[in-house]
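Asker: for reference, the sequence and a predicted model appear below.
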Amino acid sequence: MMPGGLSDTEPATPEIQKITDEVKPQFEKKTNRNCSTFQAIEYRSQVVAGINYFIKVQISEDEYAHLRVFQALPYENQGPRLDNFQTGKTRDDPLIYF
C-alpha cells in the first residue's frame, strides 16, 4: 500500500475488531445510542502520520455504520480515536474515504 492511498477492502480481522471495540463507547456517546451489536465486517486502511482505518460495522440486525478511526504511531501511546462516522449504511455500501 502506498502512503496516503487507501488499501483494498479486506475482511475484518481480530485486530480490527479490537480497534472497533475500543471506539464503541465513543460511537455510542456521539450517536446517543447503545449498540448491543458492534461487529466489524470489513475495513480499509490509509497510512498517514499513523493509520486511518475505515471500518464497516454492523450495529443492528439490518443497520451498518462506517467508522473512520485514527490510530496514532506506537510511540505516542494513544488509543484509537473515532474521527468520523456515517450511519444508515447497508451491508452492500462500499467503504470509501469520508
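Answerer: Alright, I've got the coordinates.

Asker: for the rest of this, base every contact and every neighbour count on C-alpha atoms.
Answerer: Fine.

Asker: all helices for the chain, in order.
Answerer: For the chain, the helices defined by DSSP state H occupy 14-31.

Asker: putting a second one here so we can go through both:
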Amino acid sequence: MMKCGGTSDSKPADAEIQSIINEVKGTVEDKVGKKLDTYEPVSYKTQVVAGTNYFVKVNIGDEHIHLRIFAPLPHTNQPKELSDVQRGKTAEDELCYF
C-alpha cells in the first residue's frame, strides 16, 4: 500500500514502463553522454503528486541507472519529462526517492 506522498513498493517493469522510458530516451542519452543500445527497465516505483513520478531502474549494459520521470496529469496534454538520472548503480541497488 502506498502512503500519501511516499513511493509505492517496487514492482517489476512491464511494457507500460518500457513505453514511458522510451519517451525520454533521447534526454537520457544526452545526460549519460552516449547512445544506449541496451535500455531495459528492471523495476519501478511510483509517487502520486500533481501527476506521477516514476522511479525506474534501467539496465544500460555496463551499468544500471535510476531515472526519475514526471508524467503530468493527462488533461494537461504535456509530455513526460526526465527529472533526474542517477548513474553507477548495480542490479542490487534499491530504487529510492531522489
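Answerer: On my side now, so go ahead. All values reported here derive from a predicted model rather than from experimental measurement.

Asker: distance of the residue in the first structure sticking out farthest from the centre from Lys18 of the first structure?
Answerer: No residue in the first structure sits farther from the centre than Tyr75, which is 21.5 Å out by CA atoms, centre = their mean. Separation of Tyr75 of the first structure from Lys18 of the first structure (CA to CA, to the nearest Å): 19 Å.

Asker: same question for Ala72 of the first structure.
Answerer: Note on Ala72 of the first structure: its distance to Lys18 of the first structure, by CA to CA, is 15 Å.

Asker: who has more neighbours out of the two?
Answerer: The neighbour count for Ala72 of the first structure versus Lys18, taken as other CA atoms under 10 Å, is higher for Ala72 (17 against 13).

Asker: over in the second structure, tell me which residue corresponds to that one.
Answerer: In the second structure, the residue paired with Ala72 of the first structure is Pro72, using TM-score structural alignment.

Asker: which stretches of the second structure form strands?
Answerer: With strands called from DSSP state E, the second structure shows them at 11-12, 40-49, 51-59, 64-72, 81-89.
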